[in-house]
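Undergrad: From the sequence below, what's the structure:
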Amino acid sequence: MLKSMRDANPGDGGLLDSDQTRFYREMFDQQLALNMAQQGKLGLSDAIVRQLSGHPADSPIPPTSPAMMGDPLATLSQVQRIRSSIRMPSPAPLPKPTPFVAPAHAANQSYPIDDAPFEPSSPVAFVRRMWSHAQDAARQLGVAPEVLIAQAAHETGWGKSVPRFADGRTSHNLFGIKAHRGWQGDRVVNSTFEFVNGVAVRQQDGFRAYRSYRESFNDYVNFLQVNPRYQEALTRVDDGAAYLKALQQAGYATDPKYAWKILGLMNGPSFDKALATLKSASAGPIE
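TA: This is a model prediction of the structure:
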């Protein structure tokens, strides 16, 4: 090792370099190598241990534990004894997972559902959406479907003012039928105008809620047929104007101009345009 170090840095060319210098340097290296062979170390490790442990330079090095210097199994046993003497903190128990519980109303309460969501953009769109339902209801009552379309358009502002739930879901109620006693279905509370002594008064009231617009038309038919006070109106179905006036006189609405407003809508340009577009369309009404 010393010879390799000398060869790596020969130091030739110095002022003190000569054959005699190199001779004595080789003798020194040989003596140093002999001492290293006898002791097996340079002594640097002892000096480092003394400095790090705070012992004087000429004091002996404290002996190392025999168990740690000898057999590896003894070393392992010593480590295990040290580890067992140290009290490790117990791991915190994992929290129990909270099972998912569905809201109670999800299984026990039904809500209006419409398989074809509809947001009316115009009278034409409203008529196309409701026409087939109006035809079915009109056949059961014997009245013209245009009369039912006009009444539904008046009650809802062409579908834009259908009573809604607080979360925005529609009730599909097209004819303003209220959820009075005896009604077993869903209901929604909305603001409405009622006429008292000829004056419109805003108030909150409950309205029936349906699962579809078809259900709304079907319930309208049933509502008229099972209530005795509307029997007179059902005898006037051949004349749309007479039918609407009979409904008003029977108390269907509190507005004294209820029938007149619906007839005005039927004779207006928006209604005529919507019907003309429907009849000229090659495709059938949207279901």
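Undergrad: contacts, neighbours, all on C-alpha from now
TA: OK.
Undergrad: And the helices in the protein?
TA: 2-8, 19-39, 44-53, 66-69, 72-85, 104-108, 123-141, 145-156, 213-226, 231-234, 240-249, 258-266, 269-280 (DSSP state H).
Undergrad: Deepest-packed of these, please.
TA: helix 145-156 (a mean of 22; mean count of other CA atoms under 10 Å).
Undergrad: what helices or strands is it leaning on?
TA: Counting contacts by 3 or more CA pairs under 8 Å, 6 or more residues apart in numbering; DSSP states H and E, helix 145-156 is packed against helix 123-141, helix 258-266.
Undergrad: Redo those helices as CSV? Include distance to Pro66.
TA: Below are the helices and strands packed on helix 145-156 laid out as CSV (distance: least, CA to CA, whole Å):
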stretch, distance to Pro66
helix 123-141, 96
helix 258-266, 110
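Undergrad: who wins for proximity to Ser191 among those?
TA: With CA to CA, the closest approach to Ser191 among these belongs to helix 258-266: 18.2 Å.
Undergrad: Skipping adjacent residues, who's closest to Val237 in space?
TA: Val143 (4.7 Å; CA to CA, 6 or more residues apart in numbering).
Undergrad: Does the one you found touch Ala233 like I think?
TA: No - with contact defined as CA atoms under 8 Å, Val143 does not count as touching Ala233 (10.4 Å).
Undergrad: contact partners of stretch 190-210?
TA: Outside stretch 190-210, the residues that touch it by CA atoms under 8 Å, 6 or more residues apart in numbering are 112-113, 163-164, 171-173, 176-180, 183, 185-189, 216, 254-256.
Undergrad: could you redo the last one with a cut-off of 10 Å?
TA: 111-114, 162-166, 170-180, 183-189, 215-217, 219, 253-257 (CA atoms under 10 Å, 6 or more residues apart in numbering).
Undergrad: Second chain to compare with the first, below:
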Amino acid sequence: MVISPDISSKLAVDAKSVDDLHLMAKKNPDEALQKVAQQFEALFMNMLLKSMREATPKDGIFDSQQTQFFTQMHDQQLAQKISTKGIGIADMMVQQLSRNNKSIEPQTSISQTNNILSTINSNQQAPLIEGMHPNDKSGQLWSVYRSPSNAVMSAGKIDSAIEGLTAPIQGDIQKKSAPSQLANFIDRLLPHAKTASESTGIPPNFMLAQAALESGWGKHEIRHADNSPTHNLFGIKAGANWKGDVVEKTTTEYINGVPQKAIEKFRAYSSYAEGFNDYAKLLMDNPRYAKVLNSTDAATFANGLQRAGYATDPMYAEKLMRILNSEKLQNREFI
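TA: Next up is the predicted model:
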């Protein structure tokens, strides 16, 4: 098969164009990546144009199936023309997936190009929407218009459409960056966990696992209104006896096993060292946690916290055990 030199002038919903892009991805992945990114941007622009068309009343004397047919053709060509100059989406995708990006492995360009093409291929199998051009098979992009009440596409739905198409790309990027983020979380907090371990007798990796569970490895740490950290990685609430800073946040509490949202007050610290120190003090000063102190067995630690009522989540111990037994902690030295 010979690659047509004007492949960029074709819209990716055309099956022949997709086949050509697949072949180009094998022969010249760098060039194909640019073309596929451009086609993605064209599909997105086509979606925006269609949303504007849907928002326009269609009860004029010149409105008919024939005019809608040619309008669809015109919009496809217009979207393709706009995408040649672009609005930045294609450039962003190419920059993230280029072989020159050191965070991406050398063969990623080929696999990611095929991922995007596979997404476009799957779109071709989607049902046609009423009034759509017969050759426009990108039904998944337009599925939000099935209801008349959705004539104008909201920003959230546009974001969802983009998110669905770019999920394979973002997934790989997140997987590659996750190890360094987790390692940074452990390295940053390990000295404080070791200090708390000296007073509680609890191994530092046990405390790091609980901090990871409570804060989502630091991604969901409780924060002030200005987004500054509270350094509260253990979800410790502020009771009547707490005299320090307080932050109010919505949290999930389990009442009789049923999750319910509630606004609670949480303690805020000036540093992670202070946060770990207060966590250790909480365990040592409360008789409920007597069996948790000096735990050297992961199951004893996790189940002891749940039985003592540290959290209302009935699966708390099981979730904590999963982190304690994960490779993230098993492959690290905490001495």
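Undergrad: picking up where we left off before, the residue nearest to Val237 of structure 1: what's it in contact with?
TA: Ala134, Gln135, Ala137, Leu234, Thr235, Arg236, Val237, Asp238, Asp239, Gly240, Tyr243.
Undergrad: thinking again about what came up before, so which of the contacts of stretch 190-210 of structure 1 sit within strands?
TA: Cross-referencing the contacts of stretch 190-210 of structure 1 against strands under DSSP state E gives Arg187, Val188, Val189.
Undergrad: Of those - the most surrounded one?
TA: Counting neighbours by other CA atoms under 10 Å, Arg187 leads those with 23 neighbours.
Undergrad: and it, what pairs with it in structure 2?
TA: Using TM-score structural alignment as the criterion, Arg187 of structure 1 maps onto Val246 of structure 2.
Undergrad: Is it correct that its match is in contact with Gly235?
TA: No - Val246 of structure 2 is beyond contact range of Gly235, at 12.0 Å (criterion: CA atoms under 10 Å).
Undergrad: about what we covered before: now for the residue nearest to Val237 of structure 1: what does it line up with in structure 2?
TA: By TM-score structural alignment, Val143 of structure 1 lines up with Ile202.
Undergrad: again, but for Val196 of structure 1
TA: Val196 of structure 1 maps onto Ile255 in structure 2, by TM-score structural alignment.
Undergrad: re earlier: now the match of Arg187 of structure 1: closest residue in space, sequence neighbours ignored.
TA: Arg267 (4.9 Å).
Undergrad: what's the neighbour count on the one you found?
TA: So Arg267 of structure 2, with other CA under 10 Å, has 23 neighbours.
Undergrad: Likewise for the one 4 residues further on?
TA: By other CA under 10 Å, 13 other residues sit near Ser271 of structure 2.
Undergrad: That one matches what in structure 1?
TA: Ser271 of structure 2 maps onto Ser212 in structure 1, by TM-score structural alignment.
Undergrad: Quick check: that match touching Thr170?
TA: Yes - with contacts counted by CA under 10 Å, Ser212 of structure 1 reaches Thr170, the gap being 9.3 Å.
Undergrad: Please enumerate the helices of the stretch 51-200 of structure 2.
TA: 65-85, 89-97, 108-123, 139-142, 155-200 (DSSP state H, counting those that start in this stretch).
Undergrad: quick one, which of those is nearest to Met47 of structure 2?
TA: helix 139-142 (6.9 Å).
Undergrad: what range in structure 1 does the closest one sit on?
TA: By TM-score structural alignment, helix 139-142 of structure 2 lines up with nothing in structure 1.
Undergrad: tell me which residues in that helix are buried?
TA: Gly139, Gln140, Leu141, Trp142 (16 or more other CA atoms under 10 Å).
Undergrad: Tell me the spacing between the residue nearest to Val237 of structure 1 and Ile149 of structure 1.
TA: For Val143 of structure 1, the distance to Ile149 of structure 1 equals 11 Å [CA to CA, to the nearest Å].
Undergrad: residues bridging contact with these two, i.e. touching both?
TA: Counting by CA under 10 Å, 6+ apart, the residues touching both Val143 of structure 1 and Ile149 are Ala134, Gln135.
Undergrad: Quick one: neighbours of the counterpart of Thr312 of structure 2 in structure 1, just the number.
TA: Alignment note (TM-score structural alignment): Thr312 of structure 2 maps to Thr254 of structure 1. Applying other CA under 10 Å, we find 18 residues neighbouring Thr254 of structure 1.
Undergrad: wait, Thr254 of structure 1 sits on Gly176?
TA: No - at 11.7 Å, Thr254 of structure 1 does not count as touching Gly176 under the criterion of CA under 10 Å.
Undergrad: which ones are touching the match of Thr312 of structure 2?
TA: By CA under 10 Å, 6+ apart, Thr254 of structure 1 lies in contact with Phe193, Glu194, Phe195, Val196, Asn197, Gly198, Val199, Ala200, Gln248.
Undergrad: Name the member of these with the most neighbours.
TA: Neighbour max across the contacts of Thr254 of structure 1 (other CA under 10 Å) = Gln248, 20 neighbours.
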